[in-house]
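Undergrad: structure here, sequence nowhere to be found:
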């Protein structure tokens, strides 16, 4: 593993003392809260509350009233409305939420998800013509549309009104649909930009219910879909997202939706569900549909009310996810060979003919994890057209780098940490060198070494059940509210073994502590270094409870280790 900088957060001790006293929590829990910017007692009480929580007025989003008025008119007229999504979890969940809610209020609703390999991301000309031919007169996008200028013009020419709901960053040119709901619009007065498209779908439904008050409709029942979207799309779990996701996770754990219940039936939720369970267990299964087959499988699962159909679809997704893992491992090995064979560069840029387009994003993320540099992974088809996925590092905006390469690209777009692109084979060499130069300029003066943010230094004797229960109250964890991360030094390794796919299991102890189990995922290569050392380590970890067959044991999930 690459050496990392461990950076213990600098926290005002007086703020910690005041907060601990006001809340009746330990100084360590107060330290973690202060590290997330939660320093006022009332703010902290709301953060720790297990119920309630405020959300913002949906009608303050740009063009919201125009959008819901047009949707209401379509319902009154009996028009066909199509909800056009994206093939990732956010797109699938947002499309499903739109479909289910608008059907419940009387809309003639249908859902459309483009095929990743055949149609690609965003609005597709062939799909628009097909929908127009079926009599669709109102098209609402979910998680796409911000850069679909020509396609929106085409839809309008074919007699369709278009409503765009999207959270991708705007480029110099903006689309001209009937309504454009995007929290990044410069004229937006909405107080929170962190909504994903599932969150925006919820806000559209909430605004409609607020204005038109349809009978027998509860918008809150769709928060489980917002939780899937928000966690999978890595939006900040702060502000109103915290309320929506927390409530949504409760709904997931209770099994209120048939499709999600089928997808989680073998996860042993036992009445609780964490953001980590969604991010690492549920979302990959849903994403496998869009990566290897068709994301409509995911929408069918999330919208079905048939238990047998849900179980069958969930099994299909599980099979696809197993195959996805196999492809990912093979492509990652090939990409690593390319990187290691070349000269060191400020960014990773690799390509091949025939790499699976549905997996290039995961491979790019694996390369960032391994080399801690921005990574671009491109797959070329038989026509010399390359589709690429870009992943960044903390503090670096990949879209800014791509803007400097615009002359080499057919299209590009995305978020600061992740983007997609299209490039012709003959322009690829020029793009590669221009991207390297852009990254070098943008990263100039920064150290390309991973930084691990640490909340506090503790002794292992401090890691006990009451502390972990207290830290669990800070959930849901994710972007903007990371899991508590602690460091302890001078730890003795009592037992060591490598398990599964190169995971490291250790039994650790310090003077005054009991032996504690620990697990380091993909850290198996450290076993030899521990043998060569003196059997002592420093470790950064997240304390957690390992629940198994009705019993709970304290476990340290290792984030980084230094030997000797």
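TA: Done, it's in. No experiment lies behind these values; they were computed from the predicted model shown.
Undergrad: rest of the way, CA atoms for contacts and neighbours
TA: Fine.
Undergrad: now do the helices in the stretch 301-450 of the chain.
TA: For the stretch 301-450 of the chain, the helices defined by DSSP state H, counting those that start in this stretch occupy 307-341, 360-371, 398-403, 425-442.
Undergrad: residue 74 sits in which helix or strand?
TA: Element membership for residue 74, per DSSP states H and E: helix 64-77.
Undergrad: please name every helix or strand in contact with that helix.
TA: Contact partners of helix 64-77 among helices and strands, from 3 or more C-alpha pairs under 8 Å, 6 or more residues apart in numbering; DSSP states H and E: strand 179-181, helix 197-212.
Undergrad: another structure for you, compare them:
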């Protein structure tokens, strides 16, 4: 069950609310409440955060090597050199290529002295390649400018130098241990974490490069610099960078330009996506997936560069149609991979799994990164999904498969030659875990590897996959103290009535956009509502074919006031909605197709929702006297004398103490440890005694005797039944709340069923691990579960 976290709901002071309202006609108490809860206090800073016209952008020459890059472009113009842009095939890389293509096209004739090269996703990988560099050198190129790639391609850069080509790198991925031998390296990773340029994506770095050229040679360009901002916004939001500082400023200005739809290609894409282009979600759920799908399905991303830069509306419509078909195909394949991966995860013991590493011979490498991100978010663990390319495909091939790896894949010494049997794929991280650094500790197992703290691509020999899985789990197990990561809670920003789910609240909260890392979307909670007229809907592709995605739509009713609102819950069915009143958490959106405001549900539970943790304002005092003498306890106090066996039980105790504003005292000792063998022998002994004497025993008493849960005892009885033992169940009507009793009859000979016994042993082992782990949870972890900092 997902935990809901009630954020600190301290009411902002009146002067603060008044100041926020004075900033914009749409601003109101809800805007002030969210800003206050997120730590905003300075009105001037808030003004520059909300309105780009009040933000002072950082100079492009803040990059240490920008001047060298600009001077090398000037030299190339003077000497009539031929220049090549080396791009990348994801949305950030494609938009970066388009920005450089149009921007540098103001300085060099396109197709004559300026060309671009993007690796084919189905046959090549991210980053520079020696084959591609040789092709460009054969075409007469003497200067290569990368975008969204290249920082770690050390061997390839040396190869380019040997061919007589200079390289300028514009990128944002993790820097190598030492500077590559290039003319200029423009990468925001050189800045401190709090620098306003630190989190620029690849397209934003490319834009700052063009900005520097415009500043240095103001009389050359014929097109305005602002022309590129819509492309910058797409790459920034699609790449999920932290939207702070210049990132937020550029995204805000870019979305404003995107709304005008000056580019025929973007207008055609938005039309197919049924979006206006005025919100970041139009990019993250509309434009970004369609741009990415082109290379995932067709391989060649140059189609997208043409789509983004053409001024021919008819050609734009044709290319947008091709992108739409690719996206439909992508969604079908992605859903298949997700279902297969979740079946594999169901077989894992997640109590001892710190990183999920799965491999399959049919998975498309171009799609596993997307699925890995979905799974990491759902299970709260880093996820690595791999395609075993050397294995034979089983029945049910997924169709066109993507053979690419991830950004800036770097071959390590001794790994330059492609082994015949490789596993290739992608990794996605969770908040607070530097995945790049973690994988960097296991280079000896990898063939290629590259990326950044949140996402990485890798390839390795298939035989090394178990070693990598074991090594990563061991490393994270030690780092996390043997405790699986706590399931991330859904933070509740505002409680709102159904009556407010309309234009006013929507426009007010829209002031806080664009949302992203560092500025999450505003989560609303509706309490005690009724869900009426649930209806299952299916998605169809552009050709009218049904896809394997579904969602449920319904009416949300406030039974007290009678107000109604439209609701939607993606990837769910009507039967997932519990009867009676519910509490809902989600976001308010606008459906352009139906021209109505819709509440997008993230999670729902029967009301009243008992699994909501209080806010930070009430500090929970935990008195930890486990495994030691107990001193006199204060009054009042809530005492916990036996360790909870599930996180749900823990949350109930923590919430009870927090709501009552009294300390929680932990005064229990170590729970007795029962091995699977001991539990099985004890169960055999008890049931043989019942068979011999004809006696009965209550299931609750049997649980106490075995020291096991009801689930484990039931598993044990099922195992006995599989061996041929007859189990008789007797309800106890004279004790309505009591569990039933059982008796047994043993056959003369018990059947051999080692698999059934093994399953019981695994159940007991997992339960004992969980019980002892939960009994020793550190106090700081309990505070995190209670929604407080340690």
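TA: Yep, that arrived. Computed from a predicted model, the values in this text were never measured in an experiment.
Undergrad: sorry, back to before: which residues in structure 2 does the helix or strand just after the helix holding residue 74 of structure 1 align to?
TA: Going down the chain from helix 64-77 of structure 1, the next helix or strand is strand 80-84, by DSSP H and E. Under TM-score structural alignment, the match for strand 80-84 of structure 1 in structure 2 covers residues 82-86.
Undergrad: stretch 254-266 of structure 1 now?
TA: Against structure 2, stretch 254-266 of structure 1 falls on residues 260-272 (TM-score structural alignment).
Undergrad: neighbouring contacts of the matching stretch?
TA: Stretch 260-272 of structure 2 is contacted from outside by 258, 276-277, 282, 286-287, 290, 307-313, 316-317, 319-321, 324, using C-alpha atoms under 8 Å, 6 or more residues apart in numbering.
Undergrad: just the buried residues of the residues you listed.
TA: Neighbour counting with 16 or more other C-alpha atoms under 10 Å marks 258, 277, 282, 286-287, 290, 307-310, 316-317, 319-321, 324 as buried within the contacts of stretch 260-272 of structure 2.
Undergrad: now, the most widely separated pair of these?
TA: The span of these, defined through C-alpha to C-alpha, is set by 282 and 310 at 20.8 Å.
Undergrad: do you know how far the residue lying farthest from the centre of structure 2 is from residue 686 of structure 2?
TA: Computed with C-alpha atoms, centre = their mean, the maximum C-alpha offset from the centroid of structure 2 is found at residue 693, amounting to 58.4 Å. With the distance defined as C-alpha to C-alpha, to the nearest Å, residue 693 of structure 2 ends up 11 Å from residue 686 of structure 2.
Undergrad: which parts of stretch 177-185 of structure 2 are buried?
TA: With burial defined by 16+ other C-alpha under 10 Å, the residues of stretch 177-185 of structure 2 counted as buried are 180, 182, 183, 184, 185.
Undergrad: residue range for stretch 230-241 of structure 2 in structure 1?
TA: Using TM-score structural alignment, the match for stretch 230-241 of structure 2 in structure 1 runs over residues 224-235.
Undergrad: identify the residues contacting that stretch?
TA: Contacts of stretch 224-235 of structure 1 with the rest of the structure, by C-alpha under 8 Å, 6+ apart, involve 89-91, 93-94, 97, 194-199, 202, 236-237, 241, 244-252, 275, 278-279, 283, 478-480.
Undergrad: you'd agree residue 11 of structure 1 is up against residue 31?
TA: Yes. Using C-alpha atoms under 8 Å, residue 11 of structure 1 is in contact with residue 31, at 6.9 Å.
Undergrad: neighbour count: these two, which is higher?
TA: Neighbour count, other C-alpha atoms under 10 Å: between residue 11 of structure 1 and residue 31, residue 31 has more, with 25 against 15.
Undergrad: trace that one over to structure 2, please.
TA: With TM-score structural alignment as the criterion, residue 31 of structure 1 lines up with residue 33 in structure 2.
Undergrad: wait, its match sits on residue 11?
TA: Yes. Between residue 33 of structure 2 and residue 11 there is a contact at 6.8 Å, judged by C-alpha under 8 Å.
Undergrad: which stretches of the stretch 1-150 of structure 2 form strands?
TA: 4-6, 82-86, 114-117, 141-147 (DSSP state E, counting those that start in this stretch).
Undergrad: please name whichever of the ones you listed is nearest to residue 72 of structure 2.
TA: Proximity to residue 72 of structure 2, assessed across the strands of the stretch 1-150 of structure 2 by C-alpha to C-alpha, is greatest for strand 141-147 (8.8 Å).
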